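Student: Sequence first, predicted model second:
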Amino acid sequence: MTQLPASIDATQTMLGDVGYVAGRDLSTVVFLALKLGRPLFLEGEAGVGKTEIAKALAASLDRRLIRLQCYEGLDASSAVYEWNFAAQMVAIRTAEAQGGAERAALTRELFSEDYLISRPLLEAMRPQEGGAPILLIDELDRTDEPFEAFLLEALSDFAVTIPELGTITAPEPPIVILTSNRTREVHDALKRRCLYHWVDYPSFEREMEIVTARAPEAAETLSREVVAFVQKLRGEDLFKKPGVAETIDWAKCLVALDAVELSPAVIADTLGAILKYQDDIQKLQGSEAKRLLDAAKAEL
């Protein structure tokens, strides 16, 4: 188990060692979350690297990553635990075939750990080899308010209650990362439990560092053109602006095509790597891509 970083600089270096290029502002809030044992709430546009922070922490600290992917309709039973109904039915039928068992004893057996299926929140509360795990609660804004209320209680005490077994408390609180794409506002009460950071689109220099780290096979000239073009593209009126993840994907696609520089033809052929809606792609057809490319190259 790797020790927690002792400073902001050490945090920044630790993340960089596993390929995550973090600015000092982000490194500061990550360091404080680790130091104080507080959940970290990361908000920002999709594709700017919020989820990757949890993965980078798990890799750099050599901790297990437990991910709860949120969705509409997610409830406590899906996030915490459920009983293995099929196995319980088999046990009941077996007991009946063997002449029956004492009802109270059978009930205790059926609702024991042997028939319990742990979901991410419960799994994160259990002892782990190598220290407390990284608990990633991803895209929290996809859930509804009742689940937020439940999560608020769970993160307050780092404990969950199973009526048949009692309360299970984490021997060591997990390192909690919550993310939101801000498709709706998350309740203030939950945010107050956390340290908060808005993850914005990076500057040109920062995005160049990221592309160099994540797509090192791309030549520097090509990488600079890719980043400059994407930065210009984000200033356009698009339904979904490309994130850093799309920049990295595009650079890798261009390398796979043996492209050495951007051209309107190359851009037209590979727009699907950075734009995910047909309306946005249509806006870049014809002379529009050339206009943005010329503007991007003029600033290099």
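Tutor: Good, I have the coordinates.

Student: can we go C-alpha only for contacts and neighbour counts from here?
Tutor: Noted.

Student: isn't Thr247 right up against Val227?
Tutor: Yes: applying Cα atoms under 8 Å, one finds Thr247 in contact with Val227, separated by 6.8 Å.

Student: Tell me the spacing between the residue positioned nearest the centre of the chain and Lys240.
Tutor: Centroid-nearest residue in the chain, with Cα atoms, centre = their mean: Thr51, separated by 2.2 Å. For Thr51, the distance to Lys240 equals 18 Å [Cα to Cα, to the nearest Å].

Student: And Gln282, by the same measure?
Tutor: Look at Gln282 and Lys240: by Cα to Cα, they are 13 Å apart.

Student: Neighbour count: these two, which is higher?
Tutor: More crowded of Gln282 and Lys240, by other Cα atoms under 10 Å: Lys240, with 15 against 12.

Student: what's around the closest residue to Asn84 other than its chain neighbours, how many residues?
Tutor: Sequence neighbours aside, Tyr115 is the residue nearest to Asn84 in space, at 5.3 Å (criterion: Cα to Cα, 6 or more residues apart in numbering). Using other Cα under 10 Å, Tyr115 has 17 neighbouring residues.

Student: Please verify my assumption that Tyr115 contacts Val90.
Tutor: No: taking contacts as Cα under 8 Å, Tyr115 lies outside contact range of Val90: 11.1 Å.

Student: for the stretch 101-250 of the chain, what spans make up the helices?
Tutor: Per DSSP state H, counting those that start in this stretch, the stretch 101-250 of the chain carries helices over the ranges 103-110, 120-125, 145-157, 188-192, 204-214, 220-233, 244-256.

Student: ok, and here's another one to check against it:
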Amino acid sequence: MPVTNQLPASIDETLEMLSDGDYVAGRALATVLFLSLKMQRPLFLEGEAGVGKTEIAKVLAKALDRPLIRLQCYEGLDVSSAVYEWNYPAQMLEIRLAEATGEDDRSAIERSIFSEKHLIRRPVLQALEAPGGRAPVFLIDELDRTDEAFEAFLLEILSDYQVTIPELGTIKAEEPPIVIITTNRTREIHDALKRRCLYHWVDYPAADVELEIVRRKVPGCHDELSRQVVAYVQKLRQMDLFKSPGVAETIDWATALTELDRLALDPETVSDTLGTLLKYQDDIARIEGSAGRELLAEVKADLAAAV
């Protein structure tokens, strides 16, 4: 599917659009994404970190040739960081210039300092104003990192796609943005927000799907190495680790091994490169040594038996 402003007309076209963006998706995801675009409803994506939730928004923006506006959530996120704030230094400078020139019309000064030229637009306001006349893809990433107060504020915005700036009035989106909300489920999101969205759980991919992802994202990786990497990661996810590796870590590991010119896994290479795959020392310590060698032996035996 060529890059176009047109939304996909079917589930099959949605699958093709994702595939052209090197995103390997199942039909369930393509269906809920198609319906989200068709119904102009936010898409709420939940799942473990690193399974490809954020990538969906990136692929969608590129495929539809829309701006991607990202609101990265964090603890303490407030309106001034998410929606708008005033450029206070510039306002103060204008007030002093007015005083220096003898301007004494308070109403004129107020209109001047609270004009759009002093308005700093943050991601929410940018998404509502549709730069270039095209509704953007608005990614609200890791919503679970914010507090309930911001979640309630966001609920109001998603209800009417508008925001009120007391000094300027209400700004309403002419065309609602395409909203993708992601969460790693570190806390539960309130049902009131979920009810306004279509929902999809993004799970770890099956081995054949993950192998296809590695082949697309790391084309220089030797085929045997790709199969061993995926099989190893799949087995790791069955263990009781503090943080199982996501697809992003699988891709990083395959890339690192390719940069080291490896054609297959061996115990020493696995031990030396675990830092690209696992991000907690307790997990690395558990896999190093005899446990890692046994796991690799199981992987190679399973792959040999499958031939």
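Tutor: Yep, it's here. Note that this is a predicted model, so its numbers are computed, not measured.

Student: Show me what the residue nearest to Asn84 of structure 1 lines up with in structure 2.
Tutor: Under the alignment (TM-score structural alignment), Tyr115 of structure 1 maps onto His118 of structure 2.

Student: just checking, what packs against the longest helix along structure 2?
Tutor: The longest helix of structure 2 (DSSP state H) is helix 290-306. Of the remaining helices and strands, those touching helix 290-306 of structure 2 by 3 or more Cα pairs under 8 Å, 6 or more residues apart in numbering; DSSP states H and E are helix 223-236, helix 267-273.

Student: Most tightly packed of these?
Tutor: Comparing those by mean neighbour count (mean count of other Cα atoms under 10 Å), helix 223-236 ranks first with a mean of 20.

Student: give me the stretch of structure 1 that it matches.
Tutor: By TM-score structural alignment, helix 223-236 of structure 2 lines up with residues 220-233 in structure 1.

Student: May I see the buried residues of the longest helix of structure 2?
Tutor: Neighbour-count burial for helix 290-306 of structure 2 flags Gly292, Arg293, Leu295, Leu296, Val299, Lys300 (criterion: 16 or more other Cα atoms under 10 Å).

Student: hmm, back to that, could you single out the most deeply buried of the helices of the stretch 101-250 of structure 1?
Tutor: helix 120-125 (a mean of 23).

Student: so how far is stretch 263-275 of structure 2 off the chain centroid?
Tutor: Taking the mean of its C-alpha atoms, stretch 263-275 of structure 2 sits 29 Å from the chain's own mean (Cα atoms, centre = their mean, to the nearest Å).

Student: That one corresponds to what range in structure 1?
Tutor: With TM-score structural alignment as the criterion, stretch 263-275 of structure 2 aligns to 260-272.

Student: which residues are in contact with the matching stretch?
Tutor: For stretch 260-272 of structure 1, the surrounding residues in contact (Cα atoms under 8 Å, 6 or more residues apart in numbering) are 219, 221-222, 225-226, 250, 253-254, 259, 281, 284-285, 289-290, 293.

Student: repeat that with 6 Å
Tutor: Stretch 260-272 of structure 1 has contacts (Cα atoms under 6 Å, 6 or more residues apart in numbering) with Leu222, Ala289, Lys290.

Student: again with stretch 73-87 of structure 2
Tutor: Contacts of stretch 73-87 of structure 2 (Cα under 6 Å, 6+ apart): 118-125, 141-143, 145-146.

Student: So which of the residues you listed are in strands?
Tutor: Leu119, Ile120, Arg121, Asp141 (DSSP state E).

Student: Tell me, how many residues neighbour the closest residue to Asp280 of structure 1 other than its chain neighbours?
Tutor: Nearest non-adjacent residue to Asp280 of structure 1, counting by Cα to Cα, 6+ apart: Leu238, 5.7 Å away. Residue crowding around Leu238 of structure 1 was assessed by other Cα under 10 Å; the count is 15.

Student: Which of the helices or strands spans the residue mapped onto the residue nearest to the centre of structure 1 from structure 2?
Tutor: Mapped onto structure 2 by TM-score structural alignment, Thr51 of structure 1 lines up with Thr54. Assigning secondary structure by DSSP states H and E places Thr54 of structure 2 in helix 53-64.
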